[in-house]
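1. predicted model follows, preceded by the sequence.
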Amino acid sequence: MFTKAGIAELHGATHERIALLISHVATVPDELRRKLIPGFGHPSIWKQLVHVLTCEEGWVHDLQNEPFPGWSEEACPTIEDLQIAKARIRKATRNYVESLTDEQLNATLTERPVDWGGELRSPAFILLHVITHAFHHKGQVVAMLRILGYPAPDTDLQPV
């Protein structure tokens, strides 16, 4: 059984690590942030970061059966815009988690959200997926930064 406190702690730590990564990305020339790098599903640093944020926002909207029009990198052209979007999304997810009881957090959804393609899961399972998804793409950004000659600082949950 997951707890609200546990999910909130992991979610907060994930956003802190993403903030560290974005701070490092801010030191990279903009043309390199947007440079297409073969071998990645989202082939630029910028596309990866926008993907992480739009997925979190969309999935949390889905959990609440709220429409999500989506947005793209054009709606978020600068580091400052990206940081503002990240803060908005972090707060919305935190507010959603706080609105649930531990029982609701762990109960399998009984209705399929309109845009949901997977099997029905609990909000806790989906929120844990938000976190692991962010770490997967954060790792891809770190790899891209190495390729471009801008190795990132340690962005693990627990620095080693």
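-> Happy to help now that I have it.
2. going by C-alpha atoms from here, please, whenever you check contacts or count neighbours.
-> OK.
3. so how far is residue 82 from residue 46?
-> 9 Å (Cα to Cα, to the nearest Å).
4. look up how far residue 126 lies from the closest residue to residue 116 other than its chain neighbours.
-> Counting by Cα to Cα, 6 or more residues apart in numbering, residue 116 lies nearest to residue 62, which is 6.8 Å off, once chain neighbours are set aside. For residue 62, the distance to residue 126 (Cα to Cα) stands at 10 Å.
5. try this one next to it:
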Amino acid sequence: MNDDLKGFYRLVQGSRERVFAWAEQLPPQVYTAEHPEFAYGSLRNIQAHIADCYLNWVGVSGLGMAHEQIGLASDSLYDVAAMRDRFHQVDDVLSRALDSFSALDEPLEIQWREGTLPVTRRWLLLHPITHEFHHKGQLLALGRVLGHPYPPGPDTDLLLPSEV
């Protein structure tokens, strides 16, 4: 049981919810609009990439799930509601990992490309979280470029502890 990491992930989920609430207010065509100068090209594709990173690092590498258990091509996620469902899957995988991972800092070798990568279970949990926040910046920048900036008000960084 990893209570500290569970609490931290709840803050991440709340912060993600703010971005989902913003994305739900966008015209649907904006969510899937392709912009060639941005990595992954669209708001939808950026969020799908974030979800895929969680599912691959934590689900496949950490929990030993088969790729078939996590599959869904990002182009099958047409709207924010479908993306929310995808992140419910992410939340389920993270919950399972947070309940089952022990010896968080014990060295672990995982398959990576043509070789192995030395990591720890803590790294498998934290890497996709930091990766999500990196891509969230790209997501919000793309929203501005598309003429739909994130509104003033609550920050998209971690929720305050009082907000959980």
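-> It's in. What you see is a predicted model, and the numbers here were worked out from it, not measured in a lab.
6. helices of structure 1, start to end?
-> 4-25, 30-33, 45-63, 79-99, 102-106, 123-147 (DSSP state H).
7. center of structure 1 - which residue?
-> Nearest residue to the geometric centre of structure 1 (Cα atoms, centre = their mean): residue 52, 3.8 Å.
8. OK, contacts around it?
-> Contacts for residue 52 of structure 1 (Cα atoms under 8 Å, 6 or more residues apart in numbering) come out as 133-134, 137.
9. can you tell me which of those is nearest residue 77 of structure 1?
-> Ranked by distance to residue 77 of structure 1 (Cα to Cα), the contacts of residue 52 of structure 1 are led by residue 137 at 19.2 Å.
10. one step back: which one of the helices of structure 1 lies nearest to residue 158 of structure 1?
-> helix 4-25 (9.3 Å).
11. other SSEs contacting that closest one?
-> Counting contacts by 3 or more Cα pairs under 8 Å, 6 or more residues apart in numbering; DSSP states H and E, helix 4-25 of structure 1 packs against helix 79-99, helix 123-147.
12. okay, that helix sits on what stretch of structure 2?
-> Mapped onto structure 2 using TM-score structural alignment, helix 4-25 of structure 1 covers residues 2-23.
13. which residues touch that stretch?
-> Against stretch 2-23 of structure 2 from outside (Cα under 8 Å, 6+ apart): 31, 80, 84, 95, 98-99, 101, 129, 150-151, 154, 156-161, 164.
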